[in-house]
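S.K.: let me see the structure of the following:
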Amino acid sequence: MARRGESIELAVLGLLHESPMHGYELRKRLNLMLGWGRLLSYGSLYPALKKMLKASWIEERTVQKEGALQNRRPRIVYQLTEAGQDEFVRLMSEVGPTAWEDGNFDIRFAFFGRTDMEIRLRVLEGRRSRLQERLEKVQTQLSMTQKEMDQYASELQRHGVESVEREVKWLSDLINAERSQHPVEKPSQG
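M.R.: Next comes the predicted model:
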């Protein structure tokens, strides 16, 4: 499973791939991307930025805000370096289990537009396969423990199963759409 710091780094590299940003804007965009369940604090963002600066994936420049008073502190704007672009491409090209785990999949998915179709398909299929395994386990456990649960615990389990089933269907629809947009050419019989 990907460390939270690695997920933050991938997200920051992806956002800076779009355009340079200052810390406040990065945090705001990251929180929109991560969703309400995983809000990011400055205490998580700035150590990640510091690490990426040290790795030379990003660089900072100071910018005086237009119309700001002379004694106001200039803003620090972060931008991607060539090494950062290479690291982003490398991370987005990974197709192993970390690519489809809960903590990393959403962030990778947000940047799928910059990913090769074959990589997208492998990540989507891996995610779907992982969720199907999880779904089978939960359904087996649910059928064995259904009689022992009270009404509310049972409803919570049912809700979880339905959520995973919806995501599996969504992934299947995405996979089918990817394949129909770019059908695999069959070798000609000659």
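S.K.: contacts and neighbour counts: CA atoms only from here.
M.R.: Fine.
S.K.: so how far is Glu148 from the residue nearest the centre of the chain?
M.R.: Per CA atoms, centre = their mean, the C-alpha nearest to the average position across the chain is that of Ile107, at 1.2 Å. In this structure, Ile107 lies at 38 Å from Glu148, with CA to CA, to the nearest Å as the measure.
S.K.: ok, now Gly5?
M.R.: Applying CA to CA to Gly5 and Glu148 gives a distance of 40 Å.
S.K.: more crowded one of the two?
M.R.: Neighbour totals were compared for Gly5 and Glu148, and Gly5 leads with 14 against 10 (other CA atoms under 10 Å).
S.K.: how many neighbours does the residue lying closest to the more buried one once chain neighbours are set aside have?
M.R.: On the basis of CA to CA, 6 or more residues apart in numbering, the spatially nearest residue to Gly5 that is not a chain neighbour turns out to be Ala48, at 6.5 Å. Other residues near Ala48 come to 19 when the count uses other CA under 10 Å.
S.K.: quickly note the distance from Lys137 to Gln157.
M.R.: Lys137 sits 12 Å away from Gln157 when distances are taken as CA to CA.
S.K.: select the longest helix from this protein.
M.R.: Scanning the chain for the helix with the most residues, using DSSP state H, yields helix 151-181.
S.K.: flag every buried residue along the strand or helix carrying Leu16.
M.R.: If you go by DSSP states H and E, Leu16 is part of helix 4-18. Within helix 4-18, the residues that qualify as buried are 7-17, counting by 16 or more other CA atoms under 10 Å.
S.K.: other SSEs contacting the next helix or strand after it?
M.R.: Tracing the chain past helix 4-18, the next element assigned as helix or strand by DSSP H and E is strand 21-22. Contact here means 3 or more CA pairs under 8 Å, 6 or more residues apart in numbering; DSSP states H and E; on that basis strand 21-22 packs against strand 75-80.
S.K.: buried set for the strand it packs on?
M.R.: 75-80.
S.K.: of all those, which comes closest to Gly37?
M.R.: Compare each of these with Gly37 using CA to CA and the shortest gap goes to Tyr78, at 25.8 Å.
S.K.: one more, please, to line up against the first structure:
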Amino acid sequence: MPTSTSRSQVLNLAILGYLAQGPQHGYALRKALNLSLGTFRTLSYGSLYPALRRLEADGLIESHEDPKIPGTRRKRITYSISGAGHDYLDNQLSSAGPSDWEDGTFDVRFTMFSSTDSATRLRILEGRYARMLERREALVLWADTAARHADAYVTELANHGLDQVNAEVQWLERMIEEERAIQKPTPTRRAPRTPQKGSQKEKASQQGTKATGGHQTTSREPIKEN
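M.R.: Alright, predicted model coming up:
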């Protein structure tokens, strides 16, 4: 599970990723995070707005107060990513480490794959794949231990987790194969070699040979009579 610090960093990355698509209000931003990212399904305004204030204090986002809507007391604030925020986001998306293939963080990084280069995407997918293989091995051991102790419910829970991991492993294998195909260079075909053109003298010689039926002729000077 991500620590509070890493969760805060993931939330910052997710906010910047969404604001890079265009300015948004806090309500729309929270809704997008809740619907699209499993890590933030229970994200509250009490967590979102402090994160927005921190990002603004760091100069990574900007806030703009909208004109007051008639009949309402509250003013709506629109948030947008700054130039420094774009630079920070680009730097984050071009790198990858072990935390990026953990639960939650992987989901956020995957939603930003369209803005991530192919080499970094492949590294994250391969890291997640290795993590899932480790998890599958642990679940197999857990299920085997539960079966030996004749605990049907624990065995069922372990097998349920194993089914989920196996499904993700298969999905990751497909994604990795597709990503490697993108990186594989397309073989270039060599153009057929064209015969080099001969000199004008050779051409003239060949034409002369054809004109005489394949026999070369030489010019003779007329014999002078004494």
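S.K.: ends of stretch 77-97 of the first structure, what's the gap?
M.R.: Across its full length, stretch 77-97 of the first structure reaches 33 Å between end residues, using CA to CA.
S.K.: in that stretch, what's buried?
M.R.: 77-81, 84-85, 87-89, 91-93, 95.
S.K.: would a markdown table of the residues you listed with distance to Ser172 of the first structure be doable?
M.R.: As requested, the buried residues of stretch 77-97 of the first structure are exported to a markdown table (distance: CA to CA, whole Å):
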| residue | distance to Ser172 of the first structure |
| --- | --- |
| Val77 | 40 |
| Tyr78 | 37 |
| Gln79 | 36 |
| Leu80 | 34 |
| Thr81 | 36 |
| Gly84 | 32 |
| Gln85 | 30 |
| Glu87 | 29 |
| Phe88 | 26 |
| Val89 | 25 |
| Leu91 | 24 |
| Met92 | 21 |
| Ser93 | 21 |
| Val95 | 17 |
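S.K.: so Leu43 of the second structure, which state does it fall into?
M.R.: coil (DSSP: H, G, I helix; E, B strand; the rest coil).
S.K.: what's the closest non-adjacent residue to the counterpart of it in the first structure?
M.R.: Using TM-score structural alignment, the equivalent of Leu43 of the second structure in the first structure is Leu40. Distances taken as CA to CA, 6+ apart put Asn31 closest to Leu40 of the first structure, at 6.0 Å, once the chain neighbours are dropped.
S.K.: how about the residue mapped onto the one you found from the second structure, what does it touch?
M.R.: Mapped onto the second structure by TM-score structural alignment, Asn31 of the first structure lines up with Asn34. If a contact means CA atoms under 8 Å, 6 or more residues apart in numbering, then Asn34 of the second structure has 40-43 as its contacts.
S.K.: and with 10 Å instead?
M.R.: 28, 40-44 (CA atoms under 10 Å, 6 or more residues apart in numbering).
S.K.: just Ser41 of the first structure next, same as before
M.R.: For Ser41 of the first structure, the contacting residues are 27-28, 31, taking CA under 10 Å, 6+ apart as the criterion.
S.K.: just to be sure, Arg127 of the first structure is in a strand?
M.R.: No. The secondary structure assignment for Arg127 of the first structure gives helix rather than a strand, going by three-state DSSP.
S.K.: what's around it, how many residues?
M.R.: Residue neighbour count, defined by other CA under 10 Å, stands at 22 for Arg127 of the first structure.
S.K.: quick check, it in contact with Val164.
M.R.: No. At 11.1 Å, Arg127 of the first structure does not count as touching Val164 under the criterion of CA atoms under 10 Å.
S.K.: which SS state does Glu60 of the first structure fall under?
M.R.: If you use three-state DSSP, then Glu60 of the first structure falls in the strand class.
S.K.: look up the closest residue to it, ignoring the ones flanking it.
M.R.: Leaving aside its sequence neighbours, Glu60 of the first structure is closest to Tyr78 (4.5 Å, by CA to CA, 6+ apart).
S.K.: quick one: map that neighbour onto the second structure.
M.R.: Mapped onto the second structure by TM-score structural alignment, Tyr78 of the first structure lines up with Tyr79.
S.K.: that match: what's it in contact with?
M.R.: Counting by CA under 10 Å, 6+ apart, Tyr79 of the second structure makes contact with 15, 19, 22-26, 29, 52, 56, 61-65.
S.K.: hmm, which of those residues are the buried ones?
M.R.: Those of these that meet the buried threshold are 15, 19, 23-26, 29, 52, 56, 61-63, by 16+ other CA under 10 Å.
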